[in-house]
Every structure is written in structure tokens, then in C-alpha cells.
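Chemist: sequence plus the predicted model coming up.
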Amino acid sequence: MTRKVVILGATSAIAEATARLYAAEGAALVLVGRNAGRLAEIAADLKARGAAAAEIEATDLANPHDAAAQLQALASRLGGLDDVLLFYGVLGDQARAEADMAHAREILDVGFTSAAEWCLAAANILEAQGRGALVVIGSVAGDRGRQSNYVYGAAKAGLGVLVQGIAHRLALRGRGARAVLVKPGFVDTPMTDHLKKGGPLWASPEAVAQVVRKAADNGGPIVYAPFFWRFILLVIRLVPAPIFHKTRL
């Protein structure tokens, strides 16, 4: 049976790598994002890689008009819905966000408020049909507030709690639908081009995509990508505040 997948934020590097995995399986996809030209390029590549269909929907995900109706329309285009993957967000600039409330609001609105609407809409559709997966890209930045990125971290922390709650809700209903929060660490993407890269903590989009694809089929409600971030963040969360506040993380 052809897998039917909606990808929200399809132009992100991790989203594109994940879409290629689905394409190799012959899935039918709808790619959603703002840049119609880039979406068309990705869609053409996915068809060449074996996708049964690769349609595009150019829209501003950060400003949904009616997320439930929009998502239902995308599902209708596919003739059904198996997976909803959410990848979009904005890292922003922490120093600027501390002084510019409009920039802080943008980070929070994009990373949490709008994303929450899409997640809730997806959860309702998946619960009603009794199957499918919602997979959301969070971040290890949401595990503990750090002076270097706490506005972005707050958005991801809020989104993480929301997805965990959806996962709990769907599990209690016991009808087969599920939700998963994937928390990557450092990933070599255009969003992190301003950071110094290299070393064992950095992962490729392709490596994270493998985790995302697996998460859509099975696993717990929270998955770290790569797995070792679970243990790194456990240590960071357990450091007492008086000690933690002397670091410059």
C-alpha cells in the first residue's frame, strides 16, 4: 500500500533527506512550505527517486488560516493520510531577541504557536481515522534553559510538551495513531551555518532523517537524534543551578 505523507516545512535540509527515504519506498507526498520554486525542485527530485507522487503546496506555515481545514485538504489530495511530519522553525538571534520583542515574538510564534496549531489539527485527523503518525522535530535546546538560546529553547520546550501530551492522549485512546517528538542535537544545515562545525557531536541531515523515518513506524514518544544526546542532556539537566550558572553553555 502506498504511504501517504504530508511534510510541513519541506524545504528544510532534514525534511528533504527524510522525503528521499519515503520516495525510495514509493510513497506519495505533499510538500508544504513558502518557497514554491524550491518545493518544485525537491518534488522533481523525489519523483526521480521513486515517489508515487510529489505534489507541492506553497503557503506560509507560520500563519495558518485554518490549519484543520488546510491539512484535511492536503490529505484529500493524497487520497488519505498516514504520516504528518513537521520540520519548520526559526533559530533567530538570542541577543537580538533580548532587546527586540518583535524578534522574540517571531521565534515563539513560528516555533511554537503556529506549529501547535498544525500538531493539534494533525492529531484530530489521525485520532479520528485510528491510525497514522505525527512526527515533530523538536530540539535538545528545549531540555534546559541556557543563556545562549533560551528564546528558541522556550519555543521548542513548549512544542515538546504539546507533542508529548498528544502522544499520551493518542495512547490512551488506543486506536493506533501515535505522536513522536524527535530531538536532534547539532545538525549541519543552513540554519546552523553561523556556528563553528565539526566534531563527534555534529550529525548530518541524512543521519537525523533515518531517525525520523524510523520514528514514524515505531519507538517511544521522545527520540533523540543521534541517541547519545539523551545521555548528554540527562547530565545537563541534573547539574545543580549554582554550578550550571557558572558555565557559558
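Modeler: Alright, I've got the coordinates.

Chemist: from here on, contacts and neighbour counts on C-alpha atoms
Modeler: OK.

Chemist: helices or strands up against the longest helix anywhere in the chain?
Modeler: Ranked by number of residues, the top helix in the chain under DSSP state H is helix 150-173. Judged by 3 or more CA pairs under 8 Å, 6 or more residues apart in numbering; DSSP states H and E, the packing partners of helix 150-173 are helix 94-99, helix 101-108, helix 115-129, strand 178-184.

Chemist: now the angle between helix 101-108 and it, please.
Modeler: Going by axes from the mean of the first three to the mean of the last three CA atoms, to 10 degrees, helix 150-173 is angled at 30 degrees with respect to helix 101-108.

Chemist: tell me where this protein has strands.
Modeler: Assigned by DSSP state E, the chain shows strands spanning 4-8, 28-33, 53-58, 83-86, 133-137, 178-184, 186-187, 202-203, 222-225.

Chemist: just put those strands in CSV and tack on distance to residue 235 and mean neighbour count.
Modeler: Compiled in CSV, the strands of the chain are given as follows (distance: least, CA to CA, whole Å; neighbours: other CA atoms under 10 Å):
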stretch, distance to residue 235, mean neighbour count
strand 4-8, 32, 25
strand 28-33, 36, 26
strand 53-58, 41, 20
strand 83-86, 28, 26
strand 133-137, 22, 26
strand 178-184, 16, 28
strand 186-187, 17, 22
strand 202-203, 18, 16
strand 222-225, 14, 22
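
Chemist: who wins for proximity to residue 94 among these?
Modeler: Proximity to residue 94 (CA to CA) singles out strand 186-187 among the strands of the chain, at 16.8 Å.

Chemist: check it against this one:
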Amino acid sequence: MRRIVIFGATSAIAQAVARLFAADGARLFLVARNAERLDAVAADLRARGAGTVATATADLADEGAHAALVAQAEAALEGLDAALIAHGTLGDQSRSESDADAALAELRNNFLSPASILTHLANRMAAQGHGTIAVIGSVAGDRGRMSNYVYGSAKGGLRVFVQGLRHRLGKSGVSVVLVQPGFVDTPMTAGVANRGGPLWAKPERVARDIRRAMDRGGPAILYTPWFWSPIMTVVRNLPDAVFRRTKM
């Protein structure tokens, strides 16, 4: 029976992943900011067959709380086999361009906070010699674009951090997977214009890919759905002279 901690457990993608693990009887520890929503998610997972479900309410922007949360999860589950870091924000790019505090908050929520949790999890799992950590990034982190470069730079920093962490942990028995979703139909993307179409995926589709990657301990970078890998290969390799003429 696997023991899994999920940070940002009330997000749409995290809930979809948790339901897959619950159906197999996994023991879960859920962390999120909204206590009422967290209780509802926990009740749903118990009904779906989770072995146990414990919860903690926390603002994950508070890096000082992360060590205690990881320790609490480990104690509640009597060990940790896997973790999913799924929290983050999709702030207003225009506001971040004119308001440095808003830009810094976006960087903290999407890079500094996940990096802090990753560090605490990695150290504990390396000491025990096994474990899998998955963290949700974004294709926005593959190349800076005018439409979302503040959010994208946070996810780009997370990408490099995870690559280095995976390299560091290569011989420790701990796997680290960076999940790179494209457009996903969730409450977080509700304000995005022109939603829908073949490039948009449901959380359940993304969750199945994440579950598979967590079971296998890889790949190092998971593009989901799969077609985002060739798309972002093209975007990353566009010559700068061409790229600057686009409106991405």
C-alpha cells in the first residue's frame, strides 16, 4: 500500500491523480490552503477506496512551514513512498509587468515554494534510499514569451532546479519527474481567452500520464498530453529573429 503526500491537493489535476491512487487503496496525506475544500476532497477519496486520508491546512507560500509539513506527512503515513507537488498560481501578466510585488509573488508561488518542498522531500527520501517525487511545471517554462514570461520564468527556473536535483539523486534510489502540461481545462485557467480546441486537455487525461510516470519513476520530463513535446521542440528552437515577430 503506497504512502503518498500531495501538496496543493485541491487543485483539479491533483484531485484527479489522487483519485487514481485512492482506487488502489493508497494511503494519502493531503496539504492545501482551503480547509473546507480539503475536507471535501478527503471525504471523496475515502469513498473511492483510499487506505487512509490525513490532511493539513497550510499556505504553501510560507516556506518556513515546509519542513514541518513533510515531517507531519511522514509521521501520519508511517513513511513516504511518493510525493506530488501540484500547487501554484497563474497570475496576471499585465499586473506583474507593472507591479514588482506581484511579479515576486508569482515567482515565489511557482518556483521558490516548490523548490523548498522539493529540497525537504529529497533529503528525507535520499536518507531512506527510495521514493518518487513528481512536480508540476508548465510548457510555459520552455521559452520566455511576452504573453506569460513572469509565470514562465518561474516554471523555467523550476525546470532547471528539477533537472539538477534529479542528477544529484541519480544514485540514491530517488526519482524526480518534472510534469510539463500544456493547456488544461481547470479553474486555474478559467480566465484564459479562447479556451477549448485540440490543444486543451482534461485533468483526468493529464492525471493518467502523471500516475504512470510516478509508478515508473520517469521520464525525467513528462510532456502531457504527449504532443506538447514536439510542439515545444519547435518553439524552443525557433531562431530569435523569427521568434520576435510572433505574438506568443
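Modeler: Received the coordinates, thanks. Worth saying up front: this structure is predicted, and the values here are computed from it rather than measured.

Chemist: mind checking the TM-score on these two?
Modeler: Once superposed, the chains reach a TM-score of 0.97 (TM-score structural alignment, normalised by the length of the second structure), with 246 aligned residues with a CA RMSD of 0.9 Å.

Chemist: if we can go back for a sec, for the strands of the first structure, which one sits closest to residue 45 of the first structure?
Modeler: Residue 45 of the first structure sits nearest to strand 53-58 of all these, at 9.1 Å, using CA to CA.

Chemist: residues contacting residue 201 of the first structure?
Modeler: Applying CA atoms under 8 Å, 6 or more residues apart in numbering, we find residue 201 of the first structure in contact with 185, 186.

Chemist: that one -> the second structure?
Modeler: Matched to the second structure by TM-score structural alignment, residue 201 of the first structure sits across from residue 199.

Chemist: against residue 173 of the first structure, how distant is the residue nearest the centre of the first structure?
Modeler: What sits nearest the mean C-alpha location of the first structure, by CA atoms, centre = their mean, is residue 137, with 2.4 Å. The gap separating residue 137 of the first structure from residue 173 of the first structure is 23 Å, by CA to CA, to the nearest Å.

Chemist: residue 210 of the first structure now?
Modeler: Distance of residue 210 of the first structure to residue 173 of the first structure, given as CA to CA: 28 Å.

Chemist: more neighbours: those two, which one.
Modeler: Between residue 210 of the first structure and residue 173, residue 210 has the larger neighbour count (other CA atoms under 10 Å), namely 16 against 11.

Chemist: how about that one, what's its match in the second structure?
Modeler: When the second structure is aligned by TM-score structural alignment, the residue opposite residue 210 of the first structure is residue 208.

Chemist: got a list of what its match touches?
Modeler: By CA under 8 Å, 6+ apart, the contact list for residue 208 of the second structure reads 17, 20.

Chemist: return the residues in contact with the closest residue in space to residue 15 of the first structure that isn't next to it in sequence.
Modeler: Of all residues not flanking residue 15 of the first structure in the chain, residue 87 sits nearest, at 6.2 Å (CA to CA, 6 or more residues apart in numbering). With contact taken as CA under 8 Å, 6+ apart, residue 87 of the first structure is in contact with 7, 8, 9, 10, 12, 14, 15, 136, 137.

Chemist: and the residue mapped onto the third one from the second structure, what does it touch?
Modeler: Read it as residue 9 of the first structure. Under the alignment (TM-score structural alignment), residue 9 of the first structure maps onto residue 8 of the second structure. Shown in contact with residue 8 of the second structure (CA under 8 Å, 6+ apart): 14, 30, 31, 32, 33, 85, 86, 87, 88.

Chemist: residue 224 of the second structure now?
Modeler: By CA under 8 Å, 6+ apart, the contact set of residue 224 of the second structure is 179, 180, 181, 182, 206, 209.

Chemist: swap the cut-off to 10 Å and go again
Modeler: Counting by CA atoms under 10 Å, 6 or more residues apart in numbering, residue 224 of the second structure touches 138-139, 179-184, 201, 205-210.

Chemist: just give me which of the residues you listed are shared by the first structure.
Modeler: On the basis of both residues aligned by TM-score structural alignment, their matches' CA atoms under 10 Å, what survives of the contacts of residue 224 of the second structure in the first structure is 138-139, 179-184, 201, 205-210.

Chemist: farthest-apart pair in those, please.
Modeler: Greatest spacing in these, by CA to CA: 139 and 208 (18.0 Å).

Chemist: residue 19 of the first structure - nearest residue in space that isn't next to it in sequence?
Modeler: Nearest residue to residue 19 of the first structure, sequence neighbours excluded (CA to CA, 6+ apart): residue 46, at 7.3 Å.

Chemist: that neighbour contacts residue 23, correct?
Modeler: Yes - contact criterion CA atoms under 10 Å: residue 46 of the first structure and residue 23 qualify, at 5.7 Å.

Chemist: find residues that contact each of those two.
Modeler: Common neighbours of residue 46 of the first structure and residue 23 (CA under 10 Å, 6+ apart) are 29, 52, 53, 54.

Chemist: of these, closest to residue 238 of the first structure?
Modeler: Nearest to residue 238 of the first structure out of those is residue 29 (CA to CA; 41.1 Å).

Chemist: I figured that closest one hits residue 53, correct?
Modeler: Yes - applying CA under 10 Å, one finds residue 29 of the first structure in contact with residue 53, separated by 5.8 Å.

Chemist: tell me the contacts of residue 188 of the first structure?
Modeler: Taking CA under 10 Å, 6+ apart, we find residue 188 of the first structure in contact with 13, 14, 195, 196, 197, 198, 202, 203, 204, 205, 206.
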